[in-house]
Every structure is written in C-alpha cells, then in structure tokens.
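Novice: got a structure for you, letters missing:
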C-alpha cells in the first residue's frame, strides 16, 4: 500500500458496530445471569457477505458448528445472536440442537432465512443453555442504530471483561467512503489460534465473499493470533466479519487497485480489538507489547515475540516492575527458531539491557519508573535477518488467580 492509500484509513473515535450503513444492534437481560445483560444481536438491513475464523481447539463448541453451517450455505449472514453466561461447549447432541434452535428462533423473530443467522456463545463450559430464557429473550430484542444500542450489545457479550472493547475506522475505496466497526470480548483463557475471544466486525463496504474470507485469513496471524493472556485456548473463539455493501462502492476483489486499503482497514480493526483484549486480561494492570526484529522470517519473529509476552516469568516481572531481562532471554531460548546466541539486543522501553548478547549497565531506578507505567514495550533485535513481528499480552497479577479460582461462583 502506498503512502496516499494509507492516509485514507482514519479512526472514528466515537464509532461502533452500528456506524457502518445498514447495521443495528441490541442487548438485553434475558435472565441467563443474575442482573447483567446476557443476550445480544447484530442485524444488517440486507444479507451481508460473511467471513469467519474459529478456534483451533479440538472441542469446538456447538454454536461454532451452527455458524459454520450457516456461512457454508450461501456465504451470507444477516443477523448474529450471542449469549453470555453459558458457552454451550462440550454439551453433546443436546447442545447442538439448542444452538440450532437459537438460530431458528432468531430467524423467526426477524422473519429471515434461518441460514442467514450466525450463533455465538460464551461463558461456562459443560453446562446446557437455559433455552426457555433464550426463547423469551429473543422475542424481547428490539434493535437500533444508536450508541446505546451498540453499548448494550457490547455489554451483553462480556464475561470477566472489565471494559467494553470497540473501534471504528473509515477509508475510501474507489473514491467512496466506507466504514468498518468492531467489538470484541475476551479477558481470560486467551491464547489464540484463537482463544476465549469473540469478535464481530461490520462494514458497509462491498467486497467479494471469497476475497473477504482470504483477507480475514491474512490479517489474523499478525493480530488476534499474536495476543496471549494465560496460554489457554478456548472452545468458542470466533471472529466474524459482515460486509453488506450498502456503501455502494465498486466491489473489491484482490485485483482491485484499492484492495490494499481494504486490507489495511481490516488489519487496523483487528489489531485494535486484539490489543484491547490483551490490555483487559484478567487481573491485568499493564499492556505489554513485544517487537522482535532481525529475524530470518516473519513467522519466527512472531513466534519469539509471542513466547516472550506469554512467559509467566516475564509477565510477573513486569507486574513487579522488575527489569529482569534474563527472563526475556530465557523465553527466546525456548523457541524453535534460528537464533544466533552471540548477537541479541534487548531493551525495555528505551533502556538497552543487552547488546550483542553482552550485558549493559543501566539505571535500576529509571527501569522501575518505566515499568511502573501501564504500557510496557520490550524490543528484541536478533541481528539475524530482515524480518520482524509483534505480539501483545499483559502482566500476571494476584487478581488473576482470585478471578479464576472462583469463576463458576
């Protein structure tokens, strides 16, 4: 993408999933949780081209199978129904029937084809859905396109999250302004390929469905798959993109001159949501970004970055504001990558601690002051190639144990 194209991608600070033309949302309390909203929906005025990626867990939850079936039918989705409190995972044939019933109930409520409905769930694994409450709740859904409607949906999908996660960007494709909004949930059990993470992205751009799927697959490895909170992969992770074409731009394909702009639009949306998930890790107090350069391949750079940010020893050192770079070098050493042990540089912030694998003198007080901030950047230069990669995670605090020790209670 050239510099002129890149300048087309702009952030809409107050935007959301309902900012793109033709999208609405809703979130209600259906009684799945004690008091909080627990059932949400995203709806497009017209069937939208759909693309999705899912967890690599062997135990994919029932809602994923239903969503996959819906997308495979016609590659079109018009509505998404999401519940929290129960993951509907590892629930056998009954769980699958319940997920299909959710699809059917939502389709009847909106009077659309059942294959146009995607289903998603998040919460406790191994419990059955309270289908009476879901059936009643779907009948109460009244969607809208205001900020409050978007917020209601975002609140309804949260579990142990402490904040709602959203972003919105705009760009010009063929001279026509298009918009993309996103929201996600995720706080613990985060170690994508992918993790306890749901992300929903809406856009009014017109794009070929196959191109939309390949675009999502291109940006996932450098965004959602580069975050980790605790090294555990969930059963329900889904990233779903809906493109309804209502901006009426010329259809984007991989050969279109503005395809790189669309790809950047999608990448920025996914990276923003991924970083917000990492920052809101259970019990987290700091967002950690690791940037690795000088690697032989991008894949190796990303693997090293993710190993560092996923190391419990690195995470606890950051929590305690301890500039123990030895934990970083240990994490690098565990990777199955091509590393020259005599040429590694490590810096925390702007403080260089290792140069060509030789320890450097630094001020402990300066390091502590930097590590006391809520954003920590670790940089590694391997001096072994021209490639680079990034990963994001969070520190590991006492509260992580408290939260997960009482998750079901």
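Specialist: Yep, that arrived. This structure is a prediction, so every number in the text was calculated from the model and none was measured.

Novice: switch to C-alpha atoms for all contacts and neighbour counts from now on
Specialist: Will do.

Novice: ok, the residue positioned nearest the centre of the chain - contacts?
Specialist: Nearest residue to the geometric centre of the chain (Cα atoms, centre = their mean): residue 274, 4.2 Å. Counting by Cα atoms under 8 Å, 6 or more residues apart in numbering, residue 274 touches 223-224, 227.

Novice: between the residues you listed, which is nearest residue 143?
Specialist: Nearest to residue 143 out of those is residue 224 (Cα to Cα; 28.3 Å).

Novice: quick one: the closest residue to that closest one other than its chain neighbours from residue 389, how far?
Specialist: Nearest residue to residue 224, sequence neighbours excluded (Cα to Cα, 6 or more residues apart in numbering): residue 274, at 5.2 Å. Here the criterion is Cα to Cα, to the nearest Å. By it, residue 274 lies 15 Å from residue 389.

Novice: Alongside the first one, take a look at this:
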C-alpha cells in the first residue's frame, strides 16, 4: 500500500485559467476504463518540457520534441495535449510515429489548430502498437468533457500501476496578482532519472516570457522529478510538461533574476516536489518512504552520486523492507558510488537522528536497538555528512518488497 499517501481531495486541485481537461474511455487495455485525457490550452499559452534520456525513447516523446521545436521556431503556441494510458507506443518504430501523428492530426482537426500544436503522451505496455482504432473514436467524448475543474479526473485517468492518483495545487502573489499552480503526475515503477517512468503536467496561469520557459522547466525538474528513484530503471516515455497560460493578469515575467520569477519558481517547485515524492510513496509494492540526504559535499554532483548509490541499491532497499538495520549495505553503497577521493574516515552516517557510523566504522554510541527502532518507521531518513564542503543533495526512494516482484511479473497479464 502507498506510504502515508492518499489521493487529493478533488476540490483541492484548483482550476488554472486558460486550461481545460476532458476525459473519456477508449478501452485501450481495460474495457470501460477512462484512459484518454485531452487538455486544451488558451491561445498564447507557453509550453516547455523535459523528457527521458533513454535512447529507446517512445514515439510520442520524439513527436513532442519535434512539435515543440517547430512551434517555437515559428513563434506559435501549443494548443492541446492528448494522453493515453494502457499503451506506451514505445519500441514501435516508424509505425508508432505514424500512429502518434495520426492522433495529433485528429485532435488538431477537432481543436481547430495546427497538427504541430498538439503534443501526444502515452504510458503503458512497451512493444505494442498504439490502438488508434480505439483512441480516435473516443476523442469527441473527451472534447465534450472539457472543463477547468477536471484535474482530479485526469489524475486518475493517466494512472497505470499507480494505486493513488497524484495531484497538488499552490497559490502565490506575483506582481500584485494571485497566481495558481496545479499539477498532476503518474508514476509508480520504472522510476529513475533522467527522468523517471512518469508523466507530469504542471500548469500555471502566470504570465511569463516564452524564452524563460525551457530553463524554468529544467530547474523545476532538477529539484523534483530528477530526485526520485524507485527501481533504477529509466523509462522510454518520461515527460514533464510545464504550461503557462498567462491568464492571471500579472505583468509578464521577463527577468529570471526578478523576485516575481523566484516566487513563481518556488510555487512550481513545491507542486512538482509533492508530486515526485508521491511517486516514491506509491512505488510499486512500497512499504517505506526513504529520504536520502547527503550534506557537506564539494559539489552537487558528488552529493547526488552518493545519494543515488544508496537509494537505488537493491540490498539497501530490501533491508528497509525487512526493517533490518543492516548498516554495512549503506556504507558499501557510499563506498562504490564512484567518488574516488572520498575519505570515509571523516564522514558520518545517520539513520533518522541516530548517529550510526563515523571514523570509518560503527559509531561508539550506536546500538542495534536504536537502528531497529528507526527501521520500523514508515518514513525514514538516511543522512550522510561528508565533511568536505557545504553542498547538499536529497533524493527520495522506497523499499523493495515481495509485491514489487509480483506487480512486475504480472504486468502484461
């Protein structure tokens, strides 16, 4: 079961002016399931995205990148997103691209925009052809369902092995106006940067200059979705999309050094971090949510390197599932992380608030009972203090349970 995670109250997911969502049932994998989402954007909305680094990226990812580039080049804007679950349209070659393009063409015709103004997204089983014979007939129902308050419905519609729908909202004051940020995401397994098996869509009604969007979406991803790992597998379909509709009435943010930019970035980051943490809490078969914090590093890269070595170690993760304070596994992960000049005699390791290792070995004050007490908790923090600088990094993960194996063994059945 998800670790201290419940689905958001639909009323808590605030409408974003200039964004409407519609959901329909295409029956892609499960008959009758609402598995198709259409998102309509107001004219003039700005959109940017970051995508999987997997070289076997899916057809919709390739098409998204292409459409974003084309629209940016001619100064035009994205008008719609179409999202299906149940089929990833990955490992499908030229036919997969053709079917994704057909979907975009059909949406564009209905929405009255250019085909390049539509971004496609898919999630589900790999190596299976996209069933456009099911998707295209469901588009009219999705369009008829468009409404500004359907964020919760969309959060449920994009789920695959997720148990809990993921969504969050924030509001802030920018330029004397109240701006809203709302986002949804899906992801439970095959989660690891860059990025993780996840789809994330975060929208704001703030007005921000288009040239600032690519850096903004990257910065937000780097503190959120690129800080979570469930199983160390980077998916073929990962996409994080940032939308700014410009409908809030604030003066357009044009300076990345301004206070308004910082306020907007903070609100966007809060929503994205909540969604990213929800993925680890809802990791396939998860029973523990684990924060791995590395402090006192020389640079961000080495801190993240060590944090990920701990967070993605199957031996560490199975020890957490067993509530076994097998600290040697954590020390081993730190040692093989690849920081070649790391002096292990100068660092400390904490389990919760308990100092468990220092001076290259077990802390003199540490007892097995202390470690066992921490390991029984559902939310656990591992903190490594390197004592070689003032840089920190944090990643989030979960344990490995029997259910993780069961879920993935039965994924296609």
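Specialist: That came through, no problem. Predicted model, so just to flag it, every value in this text is computed and none were measured.

Novice: do you know how far the residue nearest to the centre of the first structure is from residue 339 of the first structure?
Specialist: In this view, residue 274 of the first structure and residue 339 of the first structure are 27 Å apart by Cα to Cα.

Novice: that older thread, now which residue in the second structure aligns to the residue nearest to residue 224 of the first structure?
Specialist: For residue 274 of the first structure, the aligned residue in the second structure is residue 276 (criterion: TM-score structural alignment).

Novice: So for whichever strand or helix holds its match, what gets flagged as buried?
Specialist: Residue 276 of the second structure belongs to helix 259-281 when elements are defined using DSSP states H and E. Residues of helix 259-281 of the second structure classed as buried: 260-261, 264-265, 267-281 (neighbour count, 16 or more other Cα atoms under 10 Å).

Novice: how much does that helix stray from the first structure?
Specialist: When the first structure is superposed, helix 259-281 of the second structure averages 1.5 Å from its matched positions, counting by mean Cα distance after the TM-score superposition for the first structure.

Novice: which residues in the stretch 51-200 of the first structure form helices?
Specialist: Secondary structure of the stretch 51-200 of the first structure (DSSP state H, counting those that start in this stretch): helices at 62-74, 92-110, 131-140, 147-156.

Novice: so which of those gets nearest residue 191 of the first structure?
Specialist: The nearest among these, by Cα to Cα, is helix 62-74 at 17.9 Å.

Novice: Just name the closest of the contacts of residue 274 of the first structure to residue 102 of the first structure, please.
Specialist: residue 224 (27.1 Å).

Novice: I'd guessed the closest one sits against residue 190; true?
Specialist: No. Contact criterion Cα atoms under 8 Å: residue 224 of the first structure and residue 190 do not qualify, at 9.8 Å.

Novice: Please report how far the match of residue 274 of the first structure lies from residue 109 of the second structure.
Specialist: 34 Å.

Novice: next one: residue 67 of the second structure
Specialist: Taking Cα to Cα, one finds residue 67 of the second structure at 16 Å from residue 109 of the second structure.

Novice: what residues are up against residue 99 of the second structure?
Specialist: 130, 132.

Novice: Map it across to the first structure for me.
Specialist: Residue 99 of the second structure maps onto residue 98 in the first structure, by TM-score structural alignment.

Novice: what does residue 26 of the second structure give?
Specialist: Residue 26 of the second structure maps onto residue 30 in the first structure, by TM-score structural alignment.

Novice: Its match: neighbouring residues, count only.
Specialist: 26 (other Cα atoms under 10 Å).

Novice: ok, now which ones touch it?
Specialist: Contacts of residue 30 of the first structure by Cα under 8 Å, 6+ apart are 37-39, 133-134, 136-137.

Novice: Touching stretch 208-220 of the second structure from outside, list them.
Specialist: Taking Cα under 8 Å, 6+ apart as the rule, stretch 208-220 of the second structure contacts 46-50, 240-242, 244, 246, 252-254, 256, 265, 268-269, 272.

Novice: for the host helix or strand of residue 202 of the second structure, packing partners?
Specialist: Residue 202 of the second structure belongs to strand 199-204 when assigned by DSSP H and E. Here strand 199-204 of the second structure touches strand 177-186, strand 239-244, helix 259-281, going by 3 or more Cα pairs under 8 Å, 6 or more residues apart in numbering; DSSP states H and E.

Novice: if you set the cut-off to 7 Å instead, what comes out?
Specialist: Packing contacts for strand 199-204 of the second structure, counted by 3 or more Cα pairs under 7 Å, 6 or more residues apart in numbering; DSSP states H and E, involve strand 177-186, strand 239-244.

Novice: Now distance to residue 168 of the second structure and mean neighbour count too, for these, in TSV please.
Specialist: Putting those into TSV (distance: least, Cα to Cα, whole Å; neighbours: other Cα atoms under 10 Å) gives the following:
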stretch	distance to residue 168 of the second structure	mean neighbour count
strand 177-186	6	24
strand 239-244	14	24
